[in-house]
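Engineer: predicted structure and sequence below. I'll ask about it afterward.
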Amino acid sequence: MPVGTIVRRAGVASATHYRHFPTPGSLIAEAFPEELARCVAALDEALQDDDPWRGLCQVLTKVCTMQAQERGFSEPFPTSH
């Protein structure tokens, strides 16, 4: 859902939204702090693995599992069409 739609539904002016959340990342960080912390932890753990391929597979599995379990968490992330 586009941010403009969310802002209108929330009854907030666009200027207010951008004053508090100047970037999409700042809005996501505020809305999903626990999920982002878990993503960072998964990345940190993967970087400690001696086998880069295993680390990559591990982080992808964890993040994809999070997105499957908490479907609202994947909505803000852009996808290519």
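Structural biologist: Thanks, I have the structure now. Keep in mind that this is a model prediction, so the values were computed, not measured.

Engineer: use CA for all of it now, contacts and neighbours both
Structural biologist: Noted.

Engineer: so which residues of this structure form helices?
Structural biologist: For the chain, the helices defined by DSSP state H cover 3-10, 14-20, 24-31, 33-48, 52-69, 71-74.

Engineer: can you put those in CSV and add mean neighbour count?
Structural biologist: Formatted as CSV, those follow (neighbours: other CA atoms under 10 Å):
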stretch, mean neighbour count
helix 3-10, 11
helix 14-20, 12
helix 24-31, 13
helix 33-48, 15
helix 52-69, 14
helix 71-74, 13
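
Engineer: next one for the comparison:
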Amino acid sequence: MLVCTREIMNLKGHSKVAGRADDKSFLARSDLSVHVAAPTVHARFRGPIQFGIKNHGTLPIRLRSGIRSQTSLG
């Protein structure tokens, strides 16, 4: 399943700033894998970040708005 963030990352105007999007470990402990095909958020990017997710467990997982991901800038 493909999901995206509600927040818009806006690096436009910052030609030397890039970022990285990663999953949080509590999701993996719930048998939910978050796949970020291209974890690097390039300089001048503007838009939501998209993730692929998959439930590897036998029980359904309820997703809700507001689950946090991890983003770093550098």
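Structural biologist: Cool, the structure landed. Just so you know, these numbers come straight off a predicted model, no measurement behind them.

Engineer: and the TM-score between them?
Structural biologist: In this superposition the chains share a TM-score of 0.28, using TM-score structural alignment, normalised by the length of the second structure; 37 aligned residues with a CA RMSD of 3.3 Å.

Engineer: tell me the helix or strand right after the longest strand anywhere in the second structure.
Structural biologist: Secondary structure assigned by DSSP state E gives strand 50-55 as the longest strand of the second structure. Sequence order places strand 70-73 as the next helix or strand after strand 50-55 of the second structure, per DSSP states H and E.

Engineer: just checking, what packs against that next one?
Structural biologist: strand 19-22 (3 or more CA pairs under 8 Å, 6 or more residues apart in numbering; DSSP states H and E).

Engineer: which positions in the strand it packs on come out as buried?
Structural biologist: Going by neighbour count (16 or more other CA atoms under 10 Å), the buried part of strand 19-22 of the second structure is 19, 21.

Engineer: what packs against it?
Structural biologist: Counting by 3+ CA pairs under 8 Å, 6+ apart, strand 19-22 of the second structure packs on strand 40-41, strand 70-73.
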